[in-house]
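>>> Fold the following for me, if possible:
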Amino acid sequence: MPDGTTPLLLRQDSAAGITRLTLNRPGSRNSLSFAMMGAVLDALRAIAEESSVRVVVLAAAGPVFCAGHDLREITAHRADPDGGRGFFDTAMTRCATLMQAIVALPQPVIAEVQGVATAAGCQLVATCDLAVASDQARFCTPGVDIGLFCSTPAVALSRAVAAKPAMEMLLTGEMIGAAEAQRIGLVNRVVPSADLQPTTESLAARIASRSAHTIRIGKAAFHHQRGLPLETAYAHAAAVMTENLMAEDAAEGIGAFLSKRQPVWRDR
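Model (predicted):
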């Protein structure tokens, strides 16, 4: 914790099943210290087991969304007997585990980006299922500026946007604005700062109103098929759809559509 009492991560739950997680190190630009990554991981692991949570919003306190890894923490570990190698390896592994936990989480995760997202902070945005950004938000992967190529952010970035825009960000380290981030597919929506939270909450509420069982099936299938060859991807998706059709909510949803009424989800 920054001062021994202030939590690194704030959690707020709504009756609609929307959980807001807020990175809470504004004085350190919400950098992903080892402890911060652990706090987010712990929260995600808990949420994964909570059927009452239907959507997660990942936000941040202060003017910066996330400045990436904590470079002061990294530099301090250069004084370790091994020059920091052990800590660097452990920290990068924890970061990879965090990003994969977001992808593996049954519930969709929406990044709400109010300010700058750099390096691993940009990676965090790219990893989330959806992203809504303020028109003041900016993004970059500036590792090349300090002799450190953003190789791990590249994993998420290259899966969120096309190869050439991703490589341009990685090779130049240049900052891009919210409109450009939307154009290349890094974020879904760009809105005025005053509309950021209402827009994110509205999007989250729309998703939360759907069958949670269906959303969980769909998110898992989407991420799984992306790494498969076309024929295998279709075979997997077909099998998933067959199982989905057997679900109670699918029968209810189709029946409601045919009867021109609102469905009543049982989330199973």
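
>>> contacts and neighbour counts: CA atoms only from here.
OK.

>>> A helix includes residue 59, no?
No. Secondary structure of residue 59 (DSSP: H, G, I helix; E, B strand; the rest coil): strand, not part of a helix.

>>> this one as well, want them side by side:
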Amino acid sequence: MNAHAAVDAPLLRHDRDGVATLTLNRPGARNALSEALLDALGTELDRIAADGTVRAVVLSAAGPVFSAGHDLKEMTARRADEDRGRAYFAEVLSRCSGVMQRIVGLPQPVVAAVEGVATAAGCQLVASCDLAVAGEDARFCTPGVHIGLFCSTPMVALSRNLSPKHAMEMLLLGEMIPPADAARMGLVNRVVPRGGALEEASRLASLIAAKSALTLRTGKRAFYEQLEMGLSDAYEHASRVMVENMLARDAEEGIGAFMEKREPSWEGR
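Sure, this is the predicted structure:
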């Protein structure tokens, strides 16, 4: 645990061998994404983005629930505001959306380790990560329709992971999705025995961390950029990125090491 992360903090961080593990730490509140937790997560992601020693990130949670989404107690309390909470709701949703975009924009790949339930914005958090591992007890849900609140912001992340019909199935029905179905739909990469998600996510993160930091940064950014483009523009953009990547020192070293049948020595440039 880093010195700046107190045990009772809403978010914990532990670094080891190039992998930063972030742990949502509000188990008594089902790891709901309170203002404090969103702020802590955003701040830590900014620190990681600027930390050249971190090459991959694992996002996990303390307790039996990954995350129940937004803190509805916090949000409901603001209905007493003069504007019935309009300004507050807009600010909190903007803050949450900013955190999700930080994950996507982070130079380092992020692997979610999911045990228990991930609902609403908690499911959005999983969908925003680059990879996700789920324990056999994991369940995923966007249940807003049951309480008259369509999960519109989680929809953004879901629709970029799942096929449209799978995303709409989750959003319209609000049913709990078991991990096998989540894997089939594309929300998670792997399903492991109960309690094994963190170990497997950490293993994947360690494999990623052994790669060139420059290559990871370049590839992740290009992946999400080309997703928003048409086919022709995507190929043109990817070609430009690949030319620059080919001219990088790490690509020259990696190709040379492959041809010489030796392990490459990465410098991140």
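
>>> end-to-end on stretch 208-217 of structure 1?
Stretch 208-217 of structure 1 stretches 14 Å from its first residue to its last (C-alpha to C-alpha, to the nearest Å).

>>> Now it: buried residues?
208, 210, 211, 212, 213, 214, 215, 216, 217 (16 or more other C-alpha atoms under 10 Å).

>>> show me what contacts the nearest residue to the first one once chain neighbours are set aside?
Sequence neighbours aside, residue 54 is the residue nearest to residue 208 of structure 1 in space, at 5.4 Å (criterion: C-alpha to C-alpha, 6 or more residues apart in numbering). With contacts defined as C-alpha atoms under 8 Å, 6 or more residues apart in numbering, residue 54 of structure 1 is in contact with 17, 18, 19, 107, 108, 207, 208, 212.

>>> Now do residue 54 of structure 1 against residue 160 of structure 1, distance only.
23 Å.

>>> Check residue 36 of structure 1 too.
Distance of residue 36 of structure 1 to residue 160 of structure 1, computed by C-alpha to C-alpha: 24 Å.

>>> and if you look at residue 14 of structure 1?
For residue 14 of structure 1, the distance to residue 160 of structure 1 equals 29 Å [C-alpha to C-alpha].

>>> Quick check on these two: which one has the bigger neighbour count.
For the pair residue 14 of structure 1 and residue 160, the greater number of neighbours falls to residue 160 (20 against 10), based on other C-alpha atoms under 10 Å.

>>> Hmm, that one is touching residue 186, no?
Yes. Assessed by C-alpha atoms under 8 Å, residue 160 of structure 1 is found in contact with residue 186 at 5.9 Å.

>>> and for these two, which residues touch both?
Contacts common to residue 160 of structure 1 and residue 186, judged by C-alpha under 8 Å, 6+ apart, are residue 126.

>>> Can you tell me what sits against stretch 100-113 of structure 2?
Residues from elsewhere that reach stretch 100-113 of structure 2, judged by C-alpha under 8 Å, 6+ apart: 42, 45-46, 49, 54-61, 124-126, 128-135, 197-198, 200-201, 204-205, 208, 213, 216-218, 220-221, 224.

>>> For the helix or strand harbouring residue 113 of structure 2, give me the average deviation versus structure 1.
Secondary structure assignment for residue 113 of structure 2, by DSSP states H and E: strand 110-114. With mean C-alpha distance after the TM-score superposition for structure 1, strand 110-114 of structure 2 departs from structure 1 by a mean of 0.5 Å once superposed.

>>> Of the contacts of residue 54 of structure 1 - the most surrounded one?
Using other C-alpha under 10 Å as the neighbour criterion, residue 107 leads these with 28 neighbours.

>>> Can you name the next helix or strand after the strand holding residue 113 of structure 2?
With elements assigned by DSSP H and E, the helix or strand that comes after strand 110-114 of structure 2 is strand 117-119.

>>> Give me the mean deviation of the helix or strand just after that following strand from structure 1.
Going down the chain from strand 117-119 of structure 2, the next helix or strand is helix 121-128, by DSSP H and E. Using mean C-alpha distance after the TM-score superposition for structure 1, helix 121-128 of structure 2 ends up 0.4 Å from its aligned counterpart in structure 1, as a mean over the superposed pairs.

>>> one step back: tell me which two of the contacts of residue 54 of structure 1 sit farthest apart.
Put simply, by C-alpha to C-alpha the two of these set farthest apart are 19 and 212, 13.9 Å from each other.

>>> For the longest helix along structure 1, list every residue counted as buried.
For structure 1, the longest helix by residue count, based on DSSP state H, is helix 85-104. For helix 85-104 of structure 1, the neighbour count (16+ other C-alpha under 10 Å) marks 87, 91, 94, 95, 96, 98, 99, 101, 102, 103, 104 as buried.

>>> Out of those residues, which comes closest to residue 23 of structure 1?
Lowest distance from residue 23 of structure 1 to the buried residues of helix 85-104 of structure 1 (C-alpha to C-alpha) belongs to residue 98, with 13.8 Å.

>>> What residue in structure 2 is paired with the closest one?
Under the alignment (TM-score structural alignment), residue 98 of structure 1 pairs with residue 99 of structure 2.

>>> pretty sure its match is touching residue 44, no?
No. Using C-alpha under 8 Å, residue 99 of structure 2 is not in contact with residue 44; the gap is 10.2 Å.

>>> Could you tell me which of the contacts of stretch 100-113 of structure 2 belong to helices?
Members of the contacts of stretch 100-113 of structure 2 lying in helices (criterion: DSSP H): 42, 45-46, 49, 124-126, 128, 197-198, 200-201, 204-205, 208, 213, 216-218, 220-221, 224.
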